[in-house]
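In: I would like the atomic coordinates for the input below:
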Amino acid sequence: MKKNQLIYGIRAIIEAIDAQKPINKLFLQKGLKGDLYKELEVKIRKSGLSVSYVPIEKLNRLSNNNHQGAIAQISPVAFHNFETLIEKILQEKKKPLLLLLDQVTDVRNFGAIIRTAECTGVDAIIIPKSGSAPITEDTVKTSAGAAFNIPISKVDHLKDVIFYLQASDITVVGATEKTEKSIYEIDFNTPLAILMGSEEKGISPSILKILNASAKLPLLGEIGSLNVSVACGVFLYEALRQRIN
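Out: Below is the predicted model:
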């Protein structure tokens, strides 16, 4: 992490939260106490920010000892309000194409996904606040700068997003091996949101139950799955193929 991505000190971080700065993650020293720290914790809970409680040595490595027990990592891009973003897209597009990511955790996978999404005309990417890869310089670099060109929204719960989209007549299709339907049996030429799961666990079982449809990729080799960024590319380009034709 470069220093210009970091904010040091509890008071400075409180002010950053109040100013709605795009904070990726907070690093707090284990065992911190005091009224100011309690104020910060309240704001963290209300904002749903991701926090790691770490030993002082970790903070020292990030800041050359100038941290006062708290460091915030700032995203290089700003995030969009979900409902405002979706309403704007629905006003402008008859058949929007959205991408939902269920806890994709690798920053380079995330960057590659953003790059492909931008190239295939995805209107927005939605990720959960908890458990998702942060947008770092590596993410931006892997995306070839596409992270600056496509709206990204962080939300509290993907389930709420899916219900909202379905109520807006947007079909939500999940990429999973736990289905009999092939990707080539699904109609993507419709108002659509594609949901990709995490690298290790795929889509959460509770989320799979509420999707409109799910689809898998044919795999003819010995390996049981593809890298999530590769699989995402196949899904997005199948959607694009159907829409172009």
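
In: C-alpha only now, for contacts and for neighbours.
Out: Will do.

In: starting at the chain centroid, how far to the top helix by length along the chain?
Out: Across the chain, the helix with the greatest residue count (assigned by DSSP state H) is helix 228-244. Its chain's average C-alpha position is 18 Å from that of helix 228-244, according to C-alpha atoms, centre = their mean, to the nearest Å.

In: cool, and stretch 20-37?
Out: Computed by C-alpha atoms, centre = their mean, the chain-centroid distance of stretch 20-37 equals 21 Å.

In: Next: stretch 96-103.
Out: Distance, centroid of stretch 96-103 to centroid of chain: 8 Å (C-alpha atoms, centre = their mean).

In: Can you name every helix or strand that the one helix or strand Leu98 maps to contacts?
Out: Secondary structure assignment for Leu98, by DSSP states H and E: strand 97-101. The contact analysis (3 or more C-alpha pairs under 8 Å, 6 or more residues apart in numbering; DSSP states H and E) places strand 97-101 against strand 124-128, strand 192-196.

In: run this one through as well so I can compare:
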Amino acid sequence: MQKEDQIFGIRAIIEAINAGKNIDKVFIQKEAKGELMQELFKVMKSKNINFSYVPVEKLNKLTSNNHQGAVASIAPIEFVTIEDLVETVLESGKTPLFLILDQISDARNFGAIIRTAECTGVNGIIIQKQGAAPVNGDTVKTSTGAVFNVPICKVDHIKDAVYFLEASDIQTVAATEKTDNNIYDINFNKPIAIIMGSEDKGVNPSVLKMVNHKAKLPMYGTISSLNVSVACGAFLYEAVRQRLK
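Out: Below you'll find the model as predicted:
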């Protein structure tokens, strides 16, 4: 995180949130206490700001200034609403191709996925407000700037996005090993949203119950899984292959 991408100090972060600054994530020192910190939590909750607890060493790495136990990252982009995102794509006449990232928390994986998404013509990426990787300097660098070319939408819950997309006649397909169907059984020529889960947990079971399709990648080696950004690339390029026909 570069200095121009961050705000440090509890009061400064509170004021930035109240002023409507595009706060992407707040890093809070573990076991932080005090009235001012409680006020920060209250403000973050009211605005549904993403935050995580970290050791003080992490905060010290982020800034050499007096952070008071809190450092916030400012997103370098403006997020779009899911309503505006879907409406814009449908009105364009394109066959929608969306990407939903369920709790992918590594900024470099996120950046790599955004880069592939941009190259494969993804119309928009949907992430959850809580638990998602921050859109920060690492994300921008790893995406090689693609983060500025692909609309990104934040939702309260991934299930909300699935409901909304399916109500808009956009089918959902979840990447999961918990299925007999492989990726080549799916018709990607339809309006579709691909859901990728975190490397440690995969797609949330409650989300899996809602999707139209589940698909897995054939695996022939002794290692049972791929890095999520690589798996995402395989799914997206299968969509590209089918749509080129």
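
In: Drop the TM-score for these two in here.
Out: Put the two chains on top of each other and the TM-score (TM-score structural alignment, normalised by the length of the first structure) is 0.92; 244 aligned residues with a C-alpha RMSD of 1.8 Å.

In: Now for the residue nearest to the spatial centre of the first structure: which residues touch it?
Out: Central residue of the first structure (C-alpha atoms, centre = their mean): Ile127, 3.0 Å from the mean position. Going by C-alpha atoms under 8 Å, 6 or more residues apart in numbering, Ile127 of the first structure touches 100-103, 152-155, 158.

In: Columns distance to Glu118 of the first structure and neighbour count on top of these, output as a markdown table?
Out: Formatted as a markdown table, those follow (distance: C-alpha to C-alpha, whole Å; neighbours: other C-alpha atoms under 10 Å):
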| residue | distance to Glu118 of the first structure | neighbour count |
| --- | --- | --- |
| Leu100 | 14 | 24 |
| Leu101 | 15 | 25 |
| Asp102 | 19 | 23 |
| Gln103 | 19 | 23 |
| Ile152 | 11 | 23 |
| Ser153 | 15 | 20 |
| Lys154 | 17 | 19 |
| Val155 | 20 | 20 |
| Leu158 | 21 | 20 |
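
In: Mean per-residue distance, the longest helix of the first structure versus the second structure.
Out: Relative to the matching residues in the second structure, helix 228-244 of the first structure has an average distance of 0.9 Å after the fit, by mean C-alpha distance after the TM-score superposition for the first structure.

In: Specify, as a residue range, where that helix falls in the second structure.
Out: Matched against the second structure by TM-score structural alignment, helix 228-244 of the first structure falls on residues 228-244.

In: buried set for the matching stretch?
Out: 228-229, 231-233, 235-240 (16 or more other C-alpha atoms under 10 Å).

In: Could I get the full set of helices for the first structure?
Out: 10-18, 35-47, 56-63, 82-92, 107-119, 137-142, 158-167, 205-208, 228-244.

In: Pull the residues that contact the last one.
Out: It refers to helix 228-244 of the first structure. Residues contacting helix 228-244 of the first structure (C-alpha under 8 Å, 6+ apart): 109-110, 112-113, 116-117, 120-121, 175, 183-184, 187-189, 194, 196-199, 217.

In: Would you mind checking these for buried ones?
Out: 109-110, 112-113, 116-117, 120-121, 175, 183, 188-189, 194, 196-199, 217.

In: what's the most buried one of the helices of the first structure?
Out: Ranked by mean neighbour count, the helices of the first structure are led by helix 107-119 with a mean of 23 (mean count of other C-alpha atoms under 10 Å).
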